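A.B. asks: structure here, sequence nowhere to be found:
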């Protein structure tokens, strides 16, 4: 340390006595190999003496922002974070399409537990009466010859089984009407044959008429028939015995009846069949 101070004093003396001075770099080669101090000593322009280092100056103002540096290398992957809380329930999605049919299951056991008795259902609409396997029918036949101008020619009693059914009736036989040659004023005659049920005609009537406008005596086979469900007084043919008659009488326009005849050399018959009710 003493040697250093001595060397510095001698160096100052040489600086004052010489017109030229050595630079710090030249002195450095002779003094020491240690690096120079961080701060250069202040040297006055008039005096080339080395003074003591000054105090630390004030902090300068902030400089301008430098240019953006290059992108650094990727860092190491961070550790997994803690699991977050469950989110809110989402909206209901649309129904999916129907899946394929599955395989048939195994046949279950025959033991079935009887469930509780269900409530009584509503009354259904009336059903249609089916045609019975064995028809309820009857035929009344008679070999007669009648020249009545009015009244009953044939009759039959029939047992009806149901209220809602209808009766189909049919007459089969030969009939005739002819001019009365004893009455010269007759030019056209008419006779009417019809059915009655318990003394009343059906609604609508079941009948047939024959007109004759020339002299003759021809007998022809005829069939007169139809269905009856109620009479002219709007009475339904109810269950029980029905008295059916085949009659003759005047035509509605009151023409003369002439000379009628039924059943010449043949059998006359009434056929009766109980049938299901008609369509609505």
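C.D. replies: Arrived safely, thanks for sending. Keep in mind that what you see is a predicted model, and the values were worked out from it rather than measured. Numbers count the residues shown, from 1 in each chain.

A.B. asks: rest of the way, CA atoms for contacts and neighbours
C.D. replies: Fine.

A.B. asks: for residue 238, give its distance to residue 190.
C.D. replies: 34 Å (CA to CA, to the nearest Å).

A.B. asks: check residue 237 too.
C.D. replies: Residue 237 is 30 Å from residue 190, by CA to CA.

A.B. asks: who has more neighbours, the two?
C.D. replies: Neighbour count, other CA atoms under 10 Å: between residue 237 and residue 190, residue 190 has more, with 25 against 22.

A.B. asks: tell me the SS of the more buried one?
C.D. replies: Following DSSP: H, G, I helix; E, B strand; the rest coil, residue 190 is assigned to strand.

A.B. asks: was I right about it contacting residue 250?
C.D. replies: Yes - at 7.3 Å, residue 190 counts as touching residue 250 under the criterion of CA atoms under 8 Å.

A.B. asks: list the residues that contact both of those two?
C.D. replies: Between them, residue 190 and residue 250 share these contacting residues under CA atoms under 8 Å, 6 or more residues apart in numbering: 256-257.

A.B. asks: can you list the buried residues in stretch 155-167?
C.D. replies: 155-158, 160, 162, 164-167 (16 or more other CA atoms under 10 Å).

A.B. asks: from the residues you listed, which two are the most distant?
C.D. replies: 155 and 164 (23.1 Å; CA to CA).

A.B. asks: can you give me the strands for this structure?
C.D. replies: 137-142, 151-160, 166-178, 189-197, 207-212, 220-228, 240-249, 259-262, 268-275 (DSSP state E).

A.B. asks: one more to weigh against that first structure:
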């Protein structure tokens, strides 16, 4: 038993010695860096960066959101408009309508919701629209939330009026349409860089 205690105390002394030696080595190595040298020559001035790309600043984005809460029962024509000043002719506009739509009291009928830019539909790359078709539900009164969205290219710089317009689908007549009900509707317009592809 006494031999075990002696061995245990010897082990503790040995470990303490090793730790002291390691600490001393680390201290000596830390001091072996040397004295601080003289300042080096001044380098050439760097190129000024784009302020919008600074890590501490959020990029500036040109956008606009127009909202309303009223319901509009017209079957054709402009429902709402939102103006934005497009800063460059080389950018695209992203536009979106988000809100409720309804097609009512008809069979084999179709309604169309679409976006115009200064009273003309987008042609580059394509129109921005959505249609609702209904059959076999003559008395249905279903309001559904829908999103009509897309990008339009080739628009000149300057004031652009983006409008949500409702009307007949190609090859169909005019039916009982409704836009917006019991929730907010919105038009969102964002000027974005031209596509890379």
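C.D. replies: That came through fine. All figures in this text were calculated on a predicted structure; none of them were measured in a lab.

A.B. asks: fetch the TM-score of the aligned pair.
C.D. replies: The pair, once superposed, lands on a TM-score of 0.67 when counted by TM-score structural alignment, normalised by the length of structure 2; 141 aligned residues with a CA RMSD of 1.9 Å.

A.B. asks: in CSV, list the strands of structure 1 along with distance to residue 14 of structure 1.
C.D. replies: CSV is the format used below for the strands of structure 1 (distance: least, CA to CA, whole Å):
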stretch, distance to residue 14 of structure 1
strand 137-142, 171
strand 151-160, 169
strand 166-178, 164
strand 189-197, 175
strand 207-212, 176
strand 220-228, 167
strand 240-249, 171
strand 259-262, 188
strand 268-275, 163
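
A.B. asks: and the ones you listed: which comes nearest residue 29 of structure 1?
C.D. replies: Of all the strands of structure 1, strand 268-275 comes closest under CA to CA, at 151.4 Å.

A.B. asks: what sits up against that closest one?
C.D. replies: 131, 135-144, 154-156, 158, 160, 165-174, 246.

A.B. asks: out of the residues you listed, which end up buried?
C.D. replies: 137-138, 141, 154-156, 158, 160, 165-174, 246.

A.B. asks: which helix of structure 1 spans the most residues?
C.D. replies: If you go by DSSP state H, structure 1 has its longest helix at helix 2-17.

A.B. asks: list the buried residues of that one.
C.D. replies: So, applying 16+ other CA under 10 Å, helix 2-17 of structure 1 has no buried residues.

A.B. asks: do stretch 137-144 of structure 2 as well
C.D. replies: residue 143.

A.B. asks: other residues contacting it?
C.D. replies: By CA under 8 Å, 6+ apart, stretch 137-144 of structure 2 touches 100-107, 181.

A.B. asks: tell me the one of those nearest residue 27 of structure 2?
C.D. replies: Distances from residue 27 of structure 2 to the contacts of stretch 137-144 of structure 2, taken by CA to CA, are shortest for residue 100, at 73.0 Å.

A.B. asks: and the closest one, what's its match in structure 1?
C.D. replies: Counting by TM-score structural alignment, residue 100 of structure 2 lines up with residue 174 in structure 1.

A.B. asks: now its match: closest residue in space, sequence neighbours ignored.
C.D. replies: residue 221 (4.0 Å; CA to CA, 6 or more residues apart in numbering).

A.B. asks: need the counterpart of that neighbour in structure 2.
C.D. replies: Checking TM-score structural alignment: residue 221 of structure 1 goes with residue 145.

A.B. asks: surely that match touches residue 130?
C.D. replies: No - with contact defined as CA under 8 Å, residue 145 of structure 2 does not count as touching residue 130 (12.0 Å).

A.B. asks: enumerate every residue touching residue 99 of structure 2.
C.D. replies: So residue 99 of structure 2 contacts 145-147, 179-180, 183-186 (CA under 8 Å, 6+ apart).

A.B. asks: what's the neighbour count on the closest residue to it other than its chain neighbours?
C.D. replies: Setting aside the residues directly before and after it, residue 99 of structure 2 is nearest to residue 185 in space (CA to CA, 6+ apart), at 4.4 Å. By the criterion of other CA under 10 Å, residue 185 of structure 2 has 22 neighbours.

A.B. asks: can you find the partner of residue 185 of structure 2 in structure 1?
C.D. replies: By TM-score structural alignment, residue 185 of structure 2 lines up with residue 268.

A.B. asks: kindly report the same for residue 76 of structure 2.
C.D. replies: Per TM-score structural alignment, residue 76 of structure 2 is aligned with residue 150.

A.B. asks: measure the closest residue to residue 95 of structure 2 other than its chain neighbours to residue 2 of structure 2 for me?
C.D. replies: Setting aside the residues directly before and after it, residue 95 of structure 2 is nearest to residue 189 in space (CA to CA, 6+ apart), at 4.5 Å. Distance from residue 189 of structure 2 to residue 2 of structure 2, counting by CA to CA: 88 Å.

A.B. asks: one more: residue 167 of structure 2?
C.D. replies: Residue 167 of structure 2 is 103 Å from residue 2 of structure 2, by CA to CA.

A.B. asks: looking at these two, which is more packed in?
C.D. replies: The neighbour comparison of residue 167 of structure 2 against residue 2 (other CA under 10 Å) goes to residue 167, with 21 against 7.

A.B. asks: neighbours of residue 31 of structure 1, how many?
C.D. replies: 11.

A.B. asks: aligned partner of it in structure 2?
C.D. replies: Under the pairing rule here (TM-score structural alignment), residue 31 of structure 1 has no equivalent within structure 2.

A.B. asks: cool, residue 208 of structure 1 as well?
C.D. replies: Residue pairing (TM-score structural alignment): residue 208 of structure 1 is matched to residue 130 of structure 2.
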